[in-house]
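Asks: Below: sequence and its predicted model.
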Amino acid sequence: MPRPIVARIHTHALAHNLAVARACAPRSRVWAVVKANAYGHDIAHAFPGLKQADGIALLDMDEAVRLRELGWTGPILLLEGIFEMRDWEVVEAYGLTTAIHHEDHLRMLAERRPTQPLPIYLKMNSGMNRLGFTPDAYRDAYARARDTSAIGPITLMTHFATADGPQGVSAQMTVFDQTANGLPGERSLSNSAATLWHANAHGDWVRPGIMLYGAAPSGIAADTAGRLKPAMSLVSRLLSVQTLRPGDTLGYGATFTAKGAMRIGVVACGYADGYPRTAPEGTPVVVDGVRTRVVGRVSMDMLTVDLTPCPNAGVGAAVELWGTQLPIDDVAQACGTIGYELMTAVTARVARVSDDTSPTV
């Protein structure tokens, strides 16, 4: 029998969250972002819940090929573009759309002779300062792309840095609108945060990512409570129960000392499964349906929890590290990180299992 830790993927939740994205941006089409193996959920398990998207966006060529093998015939967008000349062969063979964000991309396409012109997303650096042509260079890049025979339809694209915070998107929107004024082509600007909270930025295509998986772009669960459903439940069981006496210490480094007699549960989950080693005492966890806390240091294969609030929990009791009973954002906040990192950190040794028993949205 394998270790009891499993990442349960809720296909119906993915479909629900995609419907929320559509409702937020009813006049836009939707790229469902599945980068990082569908944010750690596994593309094969996520795909059934996202098949109603208008397109699927990701980073890696092999993930694009995998999507085609799963039966996806719609558009696929490579968000980071290509990396070397031979990548164009994959783009052509699998009918991909690619972001173009630097001079080498334009140069390579100028040298390319595809069987038919390739659609591109021409990226503007409107203030994120990662990828894209600067506003001063963007219109010239657009003109050269338009005059390149290998390039077909051009969509204008940018990415927001602060859509999830008080700064919002207005500064970058101004830069984008002023620079792109008069240029033909569809627009794609909005990530999850802008899709949820900035209707003026929706454009022709929105690109929701984290919201599809049920976490808040802001990292605060309350910001999307009641709107989004968690698409992953990381669950396990108690392997052992120990009783500590007053003064007993617990785990590596003896970082926790019992103040009185208490029961401790040992969970089959550790940092080799992707749970953060830095999770401090007090990080929430649900045991036997009751919210309690992590105590002691997380080790490679196990972590320990306080069973004081769950007196009936024994060996084999169900444990939820995050999921339908415990928002991933609450765990991330306790650990000083974000839900994105927790999702994508779940390692390959943790089985992903779809529990799509409720397929309705």
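Replies: Noted; the coordinates are in hand. Fair warning: this is a prediction, and the values are worked out from it, not measured in the lab.

Asks: all contacts plus neighbour counts: C-alpha atoms, from now on.
Replies: OK.

Asks: What is the burial count for Val319?
Replies: 26 (other C-alpha atoms under 10 Å).

Asks: One more: Gly282?
Replies: So Gly282, with other C-alpha under 10 Å, has 16 neighbours.

Asks: With Asp177 instead?
Replies: 12.

Asks: you'd agree it is in a strand?
Replies: No: counting by DSSP: H, G, I helix; E, B strand; the rest coil, Asp177 is not part of a strand but helix.

Asks: What separation do you get for it and Ala15?
Replies: 32 Å (C-alpha to C-alpha, to the nearest Å).

Asks: which residues of the stretch 151-300 of the chain fall in strands?
Replies: Taking DSSP state E, counting those that start in this stretch as the test, the strands found in the stretch 151-300 of the chain are 151-157, 187-190, 205-206, 232-244, 249-250, 256-257, 262-267, 284-287, 290-295.

Asks: nearest to Asp223, of these?
Replies: strand 187-190 (17.6 Å; C-alpha to C-alpha).

Asks: Buried by neighbour count: which residues of that closest one qualify?
Replies: Arg187, Ser188, Leu189, Ser190 (16 or more other C-alpha atoms under 10 Å).

Asks: what about versus this one:
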Amino acid sequence: MPRPTVARVDLDALRHNYTLACEKAGTARAMAVVKADGYGHGIAAVAGALANLAPKYAVACLEEARAIRAAGLAQPVVLLQGVHQPGDLAECRERAFEPVLHSAEQLEWLAGAGTPPAFWLKVNSGMNRLGFGPGDLLAVVSGLGVASSRPALQGFVTHFACADDPDSPMTDAQTAAFVSATMPWPELMRSVGNSAAHFRPGQPLFDWSRPGIMLYGGSPVLGKTGPELGLRPVMRLEAPLMATRWLKPGDSVGYGAVWTATVETRMGMVAVGYGDGYPRHAGTGTPAAVGGQRISLIGRVSMDMLAVDLSAAPDARTGDAVELWGDTVPIDEVAGHAGTISYELMTGVTARVPRLYSGN
């Protein structure tokens, strides 16, 4: 019998979160961001579950776009990193992939590509990763003088650096820079809205928003969990309680003996560890749950197992399923204890953990 450590994926919750993104987007349409294997949930299953809702998908790279076509889905797919070699543009044209071009080199490839694919231009409004500076945009668009290139230009994309922080003025500054830079082309589309932007009062999302982490139930806003924003958790990571024992005062647990019992404590071992993608830096006090009762980790996380204090769950027995994150324990809370973000936890669940789907 296989080890019953699994990631349960609720596709109804995914659809709920996408619908909420559409409501938050107002008049903008929402392209579903399914990069990084659908944020670790399985790109084919995630994209398929949204097939009757999402008019467009967004991914990082060509390989992910191909996975969407392999799943039998025909919606246009935006490639947020553009393309990595000239020959990719022909495939984009043939398969309705829309690269976001961000460099002079990519524009040179475009000029030599014959009939170009539909494409977008990335505007560097202040995040300073990729894109053309606002002051350069007029020359960039004018340089697309080839008759076949100009009609293929869909519009402009930018990305916010601090939209997760309601107190940061940077998002307003980036929005103003983007609006000013793209003003000469009101007929073209614009896209700025990452997940966090959906929750900023008064934030314009223009023509297309790009919900990502919020689709999967993770919070894009500092100081908030997904459920506090009306999002439903899509992934429930669970593993069996494989053993229990009573520890006496003075007994320690695990590598480094970093936790020692001060009172008699019932301890349980759970069959999950950093080899499954559970964060090694989630230490003592990180929440988990069994039978709907919240419990906490003790000691260090090992590759294949971790220890929990069962004092708050006296009825727990060997074989019971322990929730590492899900409905009872928000993934954002676990991420906070581990010094990371929910994005990393979701995408870090390894291939040896089966994804089990419901709500299809």
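Replies: All right, it came through fine. Remember, it's a predicted structure, so these values are computed and weren't measured experimentally.

Asks: ok, back up a step: please render the strands of the stretch 151-300 of structure 1 as CSV that adds distance to Glu89 of structure 1 to the earlier fields.
Replies: Below are the strands of the stretch 151-300 of structure 1 laid out as CSV (distance: least, C-alpha to C-alpha, whole Å):
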stretch, distance to Glu89 of structure 1
strand 151-157, 15
strand 187-190, 25
strand 205-206, 26
strand 232-244, 35
strand 249-250, 56
strand 256-257, 56
strand 262-267, 47
strand 284-287, 47
strand 290-295, 50
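
Asks: Of the ones you listed, give the one that comes closest to His198 of structure 1.
Replies: That would be, of these and by C-alpha to C-alpha, strand 187-190, which comes in at 8.2 Å.

Asks: Now do the same contact list for Ile68 of structure 2.
Replies: Ile43, Ala44, Ala47 (C-alpha atoms under 8 Å, 6 or more residues apart in numbering).

Asks: mind checking how far the corresponding residue of structure 1 for Asp315 of structure 2 is from Glu92 of structure 1?
Replies: Alignment note (TM-score structural alignment): Asp315 of structure 2 maps to Asn312 of structure 1. According to C-alpha to C-alpha, Asn312 of structure 1 stands 59 Å off from Glu92 of structure 1.

Asks: just Arg146 of structure 1 next, same as before
Replies: The value you get for Arg146 of structure 1 to Glu92 of structure 1, if C-alpha to C-alpha is used, is 19 Å.

Asks: for structure 1, what spans make up the helices?
Replies: With helices called from DSSP state H, structure 1 shows them at 11-24, 35-39, 43-50, 61-70, 87-93, 103-111, 135-146, 170-180, 192-197, 328-335, 339-345.

Asks: For those, could you give me CSV that also reports distance to Thr158 of structure 1?
Replies: Output for the helices of structure 1, formatted as CSV (distance: least, C-alpha to C-alpha, whole Å):
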stretch, distance to Thr158 of structure 1
helix 11-24, 19
helix 35-39, 17
helix 43-50, 23
helix 61-70, 21
helix 87-93, 21
helix 103-111, 16
helix 135-146, 11
helix 170-180, 8
helix 192-197, 12
helix 328-335, 27
helix 339-345, 21
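
Asks: What about Phe160 of structure 1, how many residues nearby?
Replies: 23.

Asks: no, scratch that, I was asking about Glu238 of structure 2
Replies: What Glu238 of structure 2 shows, counting by other C-alpha under 10 Å, is a neighbour count of 25.

Asks: how about it, what's its match in structure 1?
Replies: With TM-score structural alignment as the criterion, Glu238 of structure 2 matches Val235.

Asks: where's its match relative to Ile5 of structure 1, distance?
Replies: On the measure of C-alpha to C-alpha, Val235 of structure 1 and Ile5 of structure 1 end up 6 Å apart.

Asks: Now check structure 1 for the residue matching Ser342 of structure 2.
Replies: By TM-score structural alignment, Ser342 of structure 2 lines up with Gly339 in structure 1.

Asks: Contact partners for that match?
Replies: Ala215, Ala216, Gly219, Ile328, Asp329, Val331, Ala332 are the contacts of Gly339 of structure 1 under C-alpha under 8 Å, 6+ apart.

Asks: Then Ser103 of structure 2?
Replies: Leu130, Gly131, Phe132.

Asks: quick one: the last one from Met170 of structure 2, how far?
Replies: Using C-alpha to C-alpha, one obtains 18 Å as the distance from Phe132 of structure 2 to Met170 of structure 2.

Asks: same question, the first one
Replies: Using C-alpha to C-alpha, we find Leu130 of structure 2 at a distance of 17 Å from Met170 of structure 2.

Asks: Looking at Asn312 and Glu92 of structure 1, which has the bigger crowd around it?
Replies: Between Asn312 of structure 1 and Glu92, counted using other C-alpha under 10 Å, Glu92 has the larger neighbour count: 15 against 10.

Asks: Verify the contact between that one and Pro114 for me.
Replies: Yes: assessed by C-alpha atoms under 8 Å, Glu92 of structure 1 is found in contact with Pro114 at 7.2 Å.

Asks: check contacts around the most centrally placed residue in structure 2.
Replies: Nearest to the geometric centre of structure 2 sits Ile213, at 3.7 Å (C-alpha atoms, centre = their mean). Residues near Ile213 of structure 2 by C-alpha under 8 Å, 6+ apart: Tyr39, Ser195, Ser219, Pro220, Tyr343.

Asks: Residue in structure 1 paired with it?
Replies: In structure 1, Ile213 of structure 2 lands on Ile210 (TM-score structural alignment).

Asks: Kindly report the same for Gly223 of structure 2.
Replies: So, by TM-score structural alignment, Gly223 of structure 2 is matched to Ile220.

Asks: Quick one: neighbours of that match, just the number.
Replies: 18.

Asks: Could you do Val141 of structure 2 as well?
Replies: Val141 of structure 2, neighbours per other C-alpha under 10 Å, totals 14.

Asks: how far away is the closest residue to it other than its chain neighbours from Met269 of structure 2?
Replies: Once flanking residues are discounted, Val141 of structure 2 sits nearest to Arg150: 8.0 Å by C-alpha to C-alpha, 6 or more residues apart in numbering. For Arg150 of structure 2, the distance to Met269 of structure 2 equals 61 Å [C-alpha to C-alpha].
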